[in-house]
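>>> when you get a sec, could you give me coordinates for this:
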Amino acid sequence: MLLVVAAAVVALAGIKAIDTIIGPVVLALVLTIAVSPIRDWLTRKKAPGWLVVALPLAVVIVVLLGMVAILTTAVVQMAVLLPTYSAQFNRLVADAQKWAADRGIAPQVNKALQSLDPAKIFDFAQSLLASVLGVVSSLLLIVILLLAMSLDAPIISRIMSAASAERPAITRALTTFAYKTRRYLLVSTIFGLICAALDVVALYILHVPLPLLWGILALITNYIPNIGFVIGLVPPALLALLTGGVQRMILVIVAYLVINVVVQSFIQPKFLGDAVGLTTTVTFLSLIIWATVLGPLGALLAIPLTLLTRALLIDSDPSAKWSGALVSGDIPNDQPRS
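Modelled structure (predicted):
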């Protein structure tokens, strides 16, 4: 166990040291896997070789650029809007101070309010914008990787087919990884669109500025497991506080909680089934680990990265079935269920 933990620490430290390379590589791999059905369909239709490569690549590039544009727009809009609400912010602070003074807790509340400086929020928005724009510097590398992987995809597919007889365990593990990754992305996208549409309707009803933009942001953050909708909730909740006070902010928070808890906790698992094959604890730990190692990109890719790790270290080893059971929560078929 100590050897395994030590090896994991060394491996994660090495990945973190080259996170600017590993992150784009994994993102390109996941996107290539996501559009593989398009490539397979074109191959079955006997489309020209250049079209088999160009069409999936074009789809991925459009989606990738769209996500970066949306995130950049969201941060820019926040940076532009926040300074215009300085008067409302000061009024909210004054109301909070008066409320605290009436209840004899003014010193504690005043100390907390000192950290809520609009200028600090604006500086944070600017730094966040700089971080988002930093992703653009990796786009050229991601596009080159996508092109290379798209060109090599047919070759890799033939190699996997040829290796299935000699190395059935690793072939089956990698094939399962690709299938589960595609299904996870498909189900997450469908239910992310449902949540985003409902969020937009709620924000329109509550008169929160830029509801469509925050709905699209909610769709993107839906790919972050467990806490994604909380990240997408922060901008509209803050604007609701500035435009309509505490009551409107509470209504926005309640609306997001109801929509996302009902859809993601009760409806989505019924359709997702065993597509991911990870327990709730493993999912949450994977989010923490990969976000620490690879940053925001690691949070977005937490599930695919964990599925890849499971395929390489557990599913490819027939003797590791109990390790797989601990990760997935499924008891092996040859053992009785309690």
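
>>> okay, CA-based contacts and neighbour counts for the rest of this
Noted.

>>> now do the helices in the stretch 201-338 of the chain.
With DSSP state H, counting those that start in this stretch, the ranges of helices along the stretch 201-338 of the chain come out as 211-221, 228-261, 268-272, 280-294, 296-300, 302-310, 321-328.

>>> one more, please, to line up against the first structure:
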Amino acid sequence: MVEQSKPLLYFLVGIASVFIIIAGIRNLAFILNPILLSLVITITLLPLPAWFAKRGIPGWLSLVLTFLVVLAMIGLVLLIIFVGLAQLDEVLPTLRQTATSGAAAVTDPQGNVMGVQVTDITRTIEDFVASQRFTNVATAVISALFVGLSQAFLVMLIFAFMLSSALALPSSIRLGLRADHPLLKQAATLTEDVRRYITLTTALNFLVGIGNTILLLALGVDLALLWGLLSAFMGYIPAVGFWIAMIPPLLLAFVGDGPVVALLVFAGYVLINGTVENLVKPRMLGRELKISPAVVVIALFVWGWLLGAVGAILSTPLTLLILSILEGFDSSRWITVLLRTAGTGEVANTAEQQAAFGRVRGLWDRGVAVVRGDRPKPPDEG
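Sure, this is the predicted structure:
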């Protein structure tokens, strides 16, 4: 009887351990977020000091130049944001007048458009934009921006220490590990996957941001550069990022230029962003990183729930890190086989896939046996 109860005990202990780890991650999110963000930035920019070093620049100077490049990029982004906010402050007083005239142009005397009562909806949007509530929202956004800047300072500080440590890591590793040690190969694969994802996503986001900016400029929507930058940044959040980025220019177009322009903004965003998110990006992720789009979406909600906004942005890099770690152990490699996708038929390994599915069937049989109180069969190792 005691022997039969052991599998159930192990199962319950495992489930309890998972919940304890999840609770710990959620409660420590304010500590983990800057560390994880700094880690991903370090992995992404690690080749830059090496590029400087190949051109004869000393190691300490290459580190300083890398840090200055990052600061310059952040400064450029902040400049665009502050200029956009200043322009927004100038645009707000004229929005109510243009919104009122635009609404009058498309409504009949009864306030209907194509038989639908929309006067109240339009008036609500107008009043919100022109009222103190909109100012309060804008103030809250600016306050959140300054809080983010303080967090960014912490991230940059951690990044500086991580980058300097990473540059010294190869020489220290060689003191204790062979050059062909499996751990070094696994670490190289891990960092390369994350770097490839960030590079790929950044390139696509840059193109999407340019496309959205051109679209908004062509339609005459105010602050096109700011909204293009927002769409490029929100592109790091899979699946839902571009929907969030579309809301400000869509509302601004509706209030300032009317429903027709707003409809064109919506159609253009769906065409540009939808093509990248649903066609280009999944195909490139499948070919370059061997990761399923379904896993990307699930990871978005899981990491977003655990770590908040930073978790949503880093959901795919964190998932790639975990997959790389799992691939380093024979007992957990079958999990990565299930979560990854071949993307192209060149790297598909049917034997591994069959073994992974066999392992899942074995675990299912063990779970059923535990629930029934039977003596479980050994798991199918494939």
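
>>> tell me which of the helices of the stretch 201-338 of the first structure sits nearest to residue 87 of the first structure.
Ranking the helices of the stretch 201-338 of the first structure by distance to residue 87 of the first structure, with CA to CA as the measure, places helix 228-261 first at 9.1 Å.

>>> quick one: the helices in the stretch 101-250 of the second structure?
So, for the stretch 101-250 of the second structure - with DSSP H, counting those that start in this stretch - the helices run 119-130, 132-174, 182-219, 224-234, 241-257.

>>> so the last one aligns onto which residues of the first structure?
This points to helix 241-257 of the second structure. Under TM-score structural alignment, helix 241-257 of the second structure corresponds to residues 228-244 of the first structure.

>>> how about that stretch: buried residues?
228-230, 232-233, 235-243 (16 or more other CA atoms under 10 Å).

>>> from the residues you listed, pick the one nearest residue 90 of the first structure.
Closest approach between these and residue 90 of the first structure, by CA to CA: residue 242, at 9.7 Å.

>>> list the contacts for the equivalent of residue 319 of the second structure over in the first structure?
Matched to the first structure by TM-score structural alignment, residue 319 of the second structure sits across from residue 306. Contact partners of residue 306 of the first structure, counting by CA atoms under 8 Å, 6 or more residues apart in numbering, are residue 286.

>>> and what of residue 292 of the first structure?
So residue 292 of the first structure contacts residue 298 (CA under 8 Å, 6+ apart).

>>> tally of neighbours for the counterpart of residue 58 of the second structure in the first structure?
Alignment note: residue 58 of the second structure maps to residue 48 in the first structure; criterion TM-score structural alignment. Per other CA atoms under 10 Å, the neighbour tally for residue 48 of the first structure reads 10.

>>> kindly report the same for residue 372 of the second structure.
Number of residues near residue 372 of the second structure (other CA under 10 Å) recorded here: 10.

>>> next: residue 132 of the first structure.
Neighbourhood size, residue 132 of the first structure [other CA under 10 Å]: 17.

>>> can you tell me how far it is from residue 196 of the first structure?
According to CA to CA, to the nearest Å, residue 132 of the first structure and residue 196 of the first structure sit 21 Å apart.

>>> now swap in residue 70 of the first structure and tell me
From residue 70 of the first structure to residue 196 of the first structure the distance is 14 Å (CA to CA).

>>> next: residue 93 of the first structure.
With CA to CA as the criterion, residue 93 of the first structure and residue 196 of the first structure are 31 Å apart.

>>> whereabouts in the first structure does stretch 184-192 of the second structure align?
Per TM-score structural alignment, the counterpart of stretch 184-192 of the second structure in the first structure is residues 171-179.

>>> contacts for the matching stretch, please.
Taking CA under 8 Å, 6+ apart as the rule, stretch 171-179 of the first structure contacts 33, 160, 163-164, 307-308, 311-312, 315-316.

>>> filter these to the buried ones?
For those, buried by 16+ other CA under 10 Å: 33, 160, 307-308, 311-312, 315-316.

>>> mind putting those into CSV with distance to residue 177 of the first structure?
As requested, those are exported to CSV (distance: CA to CA, whole Å):
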residue, distance to residue 177 of the first structure
33, 10
160, 13
307, 6
308, 6
311, 6
312, 9
315, 9
316, 11
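
>>> just these now: which is nearest residue 338 of the first structure?
residue 315 (23.9 Å).

>>> for that closest one, which non-adjacent residue is closest in space?
Distances taken as CA to CA, 6 or more residues apart in numbering place residue 173 nearest to residue 315 of the first structure, at 5.3 Å, with adjacent residues excluded.

>>> before we move on, back to that, could I get the helices of the stretch 101-250 of the second structure as JSON lines with distance to residue 69 of the second structure?
Shown next, in JSON lines, are these (distance: least, CA to CA, whole Å):
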{"stretch": "helix 119-130", "distance to residue 69 of the second structure": "38"}
{"stretch": "helix 132-174", "distance to residue 69 of the second structure": "12"}
{"stretch": "helix 182-219", "distance to residue 69 of the second structure": "16"}
{"stretch": "helix 224-234", "distance to residue 69 of the second structure": "18"}
{"stretch": "helix 241-257", "distance to residue 69 of the second structure": "26"}
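
>>> most tightly surrounded among these?
Of all these, helix 224-234 carries the top mean neighbour count, a mean of 23, counting by mean count of other CA atoms under 10 Å.

>>> and the contacts of that one?
77, 80-81, 84, 205-206, 208-214, 216-217, 241-242, 244-246, 248-249.

>>> again, only using 7 Å
80-81, 84, 205-206, 208-210, 212-213, 216-217, 241-242, 245, 249 (CA atoms under 7 Å, 6 or more residues apart in numbering).

>>> now stretch 309-317 of the first structure
Outside stretch 309-317 of the first structure, the residues that touch it by CA under 7 Å, 6+ apart are 169-170, 173-174, 177, 320, 323-324.

>>> at 6 Å instead, please
169-170, 173-174, 320 (CA atoms under 6 Å, 6 or more residues apart in numbering).
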